[in-house]
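J.: here are the coordinates; sequence isn't available:
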């Protein structure tokens, strides 16, 4: 059961006195201090972070501001767009449906989507399986990084046009040459996860958002995680982008009324969730310890392929990146980027801890001109492992 540090403190006071509460608050302070140090060093607007410990505690902290112009402080429960971390929810939904024998990873995608009139124009349409899509092994281009898509996005921003539907986004790769034969390589593609969203809905006869809410968000108590399917998302931190960003967005991506300048519903099963670091850490701890659903699934979740011949130690399973051999042991997780927001989720299997953070800017991050993300991931990992050790839970 997920417990916040505040709830843990009250429970400990009732059971054993304030000494234990002081120790619990020290954990909170250590995380706050670490996040504040990174804020001073890198100068980003604001960030949140969370650590999930083996005994169920979730330690959270925040630093900086959620809105620079209004000087609104960032709080631990301030939501941000989680971007591609949402793929872990999509893959978990598919594994859950597979457990229910609604579909199989071995299914040809054509079994579910062959009735769409455009399906025959999809690269590798005759051979690609559901499992290929889940592991980014389908040989599909990624529409997000195509110039034609970026031009369309910029035009829709200027005109205020509605978001692209999943099928309209998929259309950007129709008739393209496959990158490789399905199942013979790896290439990350958001387009493939939009196809998986259609597979989920065709196989189940239900909305993806209804299923993921019912099976995971509600079941695991992830009350701060919800679909990012509209331009106004209550409490959302303002995201900030560079002047020369890919989609020609203004530096501030939310207007004065709190409405996003672009419609995030177009992301859908490529990510498609707004969340908090606390919820993301709780999700990762449940998912990667086998507690996210009743039926066994970890072997299927971690059934992975190399992401690239140049990175043999990095694999991709069912919506999860796997770093098989690191100084801290195997690491499971996912990163997330969407204009104005960067998120990270990491589970350290040998230590049974999970860390997550979210930052409300992508400046210097999307172009890899700063080491902020890997440096913060490493520092949070070390802190989480130390907290688990001193807490007596490792």
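T.: Structure received. Note that the structure is predicted; figures quoted are calculated from it, not measured.
J.: CA only for contacts and neighbour counts going forward, please
T.: Fine.
J.: what's the neighbour count on the nearest residue to residue 20 once chain neighbours are set aside?
T.: Of all residues not flanking residue 20 in the chain, residue 12 sits nearest, at 6.0 Å (Cα to Cα, 6 or more residues apart in numbering). When neighbours are defined as other Cα atoms under 10 Å, residue 12 has 18 of them.
J.: before we go on, here's another structure to hold up against the first:
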């Protein structure tokens, strides 16, 4: 159910009222970020939100406003965790590049080399021509099971009733016509990322989440980031959605004890993680400054394809959206959405600033009725860049 919002270029559309005095003093800057977040909290009537930012000097700042559980009156804090949704694709992409550095697999490998023996594989669109790189960049020509009619509800029901297997989702696209020849277009597909997870496990002969933990979470110190493979997740904020949503969920998507009313295991390598904004900003900084992998990876990470012929400056690399020409210079990152939660991760390359935020509602986002996400992205970037520039 994750999806990417390729909207950072819309920063041009926003004029944000910010204080005249912007300072890089750590305490003052943290207060200004919190004040900005509070203004968005009030204007957009969101339950709660957290923000974290990593600056070029290595410092990380955090802010939180509102409620992690509106009914219980529990405040959101920087330690509040939420589902990261498709931002997890940045981790999947990085893992593929790390395995490529180790010679375990290559982006040019045919997916058939790893999954061709599965009895369902030949019914996969473009089965004989799709490569690992095509899956990474959403250029495989595969439909997205999430957006097929009735599938989202069926997936939620299946996940709630038992253990989810990625093949349960892949089945929905078998026998369908490809959207285009592999490598000849772009179309976002969570199904492709589930296939990528199967490739990773087949090539490495190891569990995907074990690999991520050993490669990234433990060495980088992302202590609040874990797999989201069960409805009961510690320190999870309650997620709120809209009435009459397509998933048939109540507005409060968690039970009284805080457990989700659906099983996030259905995301697997399409998302797959619960995290904090603090961990995500730290992760983004490590990934986009070249520290996450002990071999050169930025060039491969940013080896990208255009998402639309009329938008040559918006591209997609190895699990990362790329905005090549914004008023702030190149911006890298990913957005994420699942019922009740929205996440954003952005790195302003020319300024060395990484920004992450999480919101525990998808109201206004799932129905595209507000500009909350791009407006907050733009306002935070403007504030932080002005502060760093004054140093």
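T.: The structure has been received and is ready for your questions. Please read all numbers here as calculations on a predicted model, not as lab measurements.
J.: before we move on, the earlier item: isn't the residue nearest to residue 20 of structure 1 up against residue 18?
T.: Yes: using Cα atoms under 8 Å as the test, residue 12 of structure 1 is close enough to residue 18 to be in contact (7.4 Å).
J.: where do the helices sit along the stretch 1-150 of structure 1?
T.: 5-16, 18-42, 86-99, 110-113, 130-134, 147-159 (DSSP state H, counting those that start in this stretch).
J.: whereabouts in structure 2 does the third one align?
T.: Counting by TM-score structural alignment, helix 86-99 of structure 1 falls onto residues 88-101 of structure 2.
J.: Trace residue 114 of structure 1 over to structure 2, please.
T.: Looks like residue 114 of structure 1 aligns to residue 116 there (TM-score structural alignment).
J.: who's in contact with its match?
T.: residue 122 (Cα atoms under 8 Å, 6 or more residues apart in numbering).
J.: what's the distance between it and residue 195 of structure 2?
T.: 12 Å (Cα to Cα, to the nearest Å).
J.: So what's the gap between stretch 79-92 of structure 1 and the chain middle?
T.: 3 Å (Cα atoms, centre = their mean, to the nearest Å).
J.: residue nearest the centroid of structure 2?
T.: residue 87 (1.3 Å; Cα atoms, centre = their mean).
J.: wait, doesn't that one sit right on residue 271?
T.: Yes: using Cα under 8 Å, residue 87 of structure 2 is in contact with residue 271, at 6.5 Å.
J.: List the residues that are in contact with both of those two.
T.: In contact with both residue 87 of structure 2 and residue 271: no residue, using Cα under 8 Å, 6+ apart.
J.: got the residue ranges for the strands in structure 1?
T.: Secondary structure of structure 1 by DSSP state E: the strands cover 3-4, 46-52, 57-67, 72-73, 80-81, 226-227, 273-275, 305-306, 314-316, 321-323, 331-338, 341-348, 353-359.
J.: Using CSV, please lay out these together with mean neighbour count and distance to residue 289 of structure 1.
T.: Listed next are the strands of structure 1 as CSV, based on neighbours: other Cα atoms under 10 Å; distance: least, Cα to Cα, whole Å:
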stretch, mean neighbour count, distance to residue 289 of structure 1
strand 3-4, 15, 16
strand 46-52, 30, 12
strand 57-67, 25, 15
strand 72-73, 16, 33
strand 80-81, 31, 24
strand 226-227, 20, 22
strand 273-275, 25, 20
strand 305-306, 22, 20
strand 314-316, 22, 17
strand 321-323, 22, 14
strand 331-338, 21, 10
strand 341-348, 27, 9
strand 353-359, 30, 10
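J.: Let me have the ones you listed in TSV, extended by distance to residue 370 of structure 1.
T.: Listed next are the strands of structure 1 as TSV, based on distance: least, Cα to Cα, whole Å:
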stretch	distance to residue 370 of structure 1
strand 3-4	32
strand 46-52	16
strand 57-67	19
strand 72-73	24
strand 80-81	21
strand 226-227	30
strand 273-275	24
strand 305-306	26
strand 314-316	21
strand 321-323	21
strand 331-338	15
strand 341-348	13
strand 353-359	14
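J.: So for residue 147 of structure 1, which of these sits nearest?
T.: strand 331-338 (16.5 Å; Cα to Cα).
J.: Show residues contacting stretch 144-154 of structure 1.
T.: 143, 169, 172, 190-191, 246-249.
J.: how about 10 Å then?
T.: Stretch 144-154 of structure 1 is contacted from outside by 142-143, 155-157, 160-161, 163-164, 169-173, 189-191, 246-249, 262-263, 267, using Cα atoms under 10 Å, 6 or more residues apart in numbering.
J.: Just the buried residues of those residues.
T.: 142-143, 156-157, 163-164, 169-173, 189-191, 246-249, 262-263, 267 (16 or more other Cα atoms under 10 Å).
J.: Which of these fall in helices?
T.: By the criterion of DSSP state H, membership of those in helices covers 156-157, 169-170, 190-191.
J.: from those, which is closest to residue 26 of structure 1?
T.: residue 190 (40.4 Å).
J.: so what's that closest one closest to, chain neighbours aside?
T.: residue 270 is the one closest to residue 190 of structure 1 (Cα to Cα, 6+ apart), at 5.2 Å.
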